[in-house]
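# the following comprises the amino acid sequence and a computationally predicted model.
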Amino acid sequence: MNTKKHPDDTTAAAVPQLDGQLCFALYSTSLAMSKIYRKLLRGLGLTYSQYLVMMVLWEKNELTVSEVGERLFLDSATLTPLLKRMEQAELLTRTRAASDERQVIITLTPQGDALRHEAAKLPPAILQATKCTLDEVVGMKQQLDGLRAGLMASAN
């Protein structure tokens, strides 16, 4: 046991250690995952954030900006510049809703929809990169979903 005294007279063991922090494990794992995705997405011409938007639209096309934002836990101020760049790349269109001009409808273009087939190659490559079994990955995802829900409930 480390009994070295800290300047404020607490034991060194009481000072948080980086490798013992859940937040750092999540952060560093996210960085590693992003690095793998960045490499795989280069061939699709997408960033990771753009890929997330595309997955939402591949699941259900023609959503409002706020619906996409809710799904990705992003606010409009973060999402709007991303969507503008994706529109310029001709992956999607943004149009005002006829019934309520405050709402912007996001729709895939044929080019954006066509990326779906190439993107189908990513999950097996990611699974292989994790060096985990499918059951292990599914279990981790379920635990992380629960963790996120608990944290979000605590934040409110």
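Nice, I can see it.

# going forward, measure contacts between C-alpha atoms and count neighbours the same way
Fine.

# so which helix or strand takes in L74?
Assessed by DSSP states H and E, L74 sits outside every helix and strand.

# for S49, same thing?
S49 is part of helix 48-59 when elements are defined by DSSP H and E.

# here's the one I want to compare it with:
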Amino acid sequence: MAESGTQRLIPQLLLDNQLCFPLYACSRLITRLYQPILEPLGLTYPQYIVMMILWQQSPCAVSAIGERALLASNTLTPLLKRLETQGLVTRSRASQDERVVTIALTDAGRALQQSCAAVPGQVFARTGFAEDKARELKRLLDELIPLLNQKMG
């Protein structure tokens, strides 16, 4: 085993041997790629994720958005308030159960979808990553995420 000074290196603790670090680094770097593309549209990356959920299903309960985006309510609530202030969504309480808050797109929120249509292609082009490798990586992550989510629940 390699040694550094008087410290013995433990292979399973080497950063280069970790799965978590490249996933963490990749996530941060990709999020940074989105920033200059989303900024002119008035969105942060987490807001963009929420908008994509709403473009697929609006109205939608806050709890369902949180589950889909893997965001806690303490992160989601201020994000939704900012989207409401921007005029992109409305928040309302369900008449059947006032504890349930529903989010719906406004006309401006629906219109923003067209402006965002080119975002994924622009980000992907900036990566320089081969499309077949990207599809395979996404497939593997789509397998891993539910397993991890199950362990957390």
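Nice, I can see it. Remember, it's a predicted structure, so these values are computed and weren't measured experimentally.

# tm score of chain vs chain?
Once superposed, chain against chain, the TM-score is 0.91 (TM-score structural alignment, normalised by the length of the second structure); 153 aligned residues with a C-alpha RMSD of 1.7 Å.

# the helix holding S49 of the first structure maps to which residues in the second structure?
Aligned by TM-score structural alignment, helix 48-59 of the first structure corresponds to residues 45-56 of the second structure.

# the matching stretch against the first structure, how far on average?
Taking mean C-alpha distance after the TM-score superposition for the first structure, the mean distance separating stretch 45-56 of the second structure from the aligned residues in the first structure is 0.4 Å.

# how far off centre is that stretch?
Distance of stretch 45-56 of the second structure from its chain centroid, counting by C-alpha atoms, centre = their mean, to the nearest Å, is 8 Å.

# do the same with stretch 84-100 of the second structure
With C-alpha atoms, centre = their mean, you get 21 Å for stretch 84-100 of the second structure.

# ok, now which ones touch the nearest residue to K5 of the first structure once chain neighbours are set aside?
For K5 of the first structure, ignoring the flanking residues on the chain, the nearest one in space by C-alpha to C-alpha, 6 or more residues apart in numbering is T11 at 5.1 Å. The contact partners of T11 of the first structure, taken as C-alpha atoms under 8 Å, 6 or more residues apart in numbering, are 2-5.

# check contacts around Q86 of the second structure.
With C-alpha under 8 Å, 6+ apart, Q86 of the second structure has no contacts at all.

# which residues of the first structure fall in helices?
For the first structure, applying DSSP state H gives helices covering 22-41, 48-59, 65-72, 76-88, 110-119, 122-130, 134-155.

# the first structure: which residue goes with F129 of the second structure?
Looks like F129 of the second structure aligns to C132 there (TM-score structural alignment).

# how about P146 of the second structure?
The alignment partner of P146 of the second structure in the first structure, by TM-score structural alignment, is A149.
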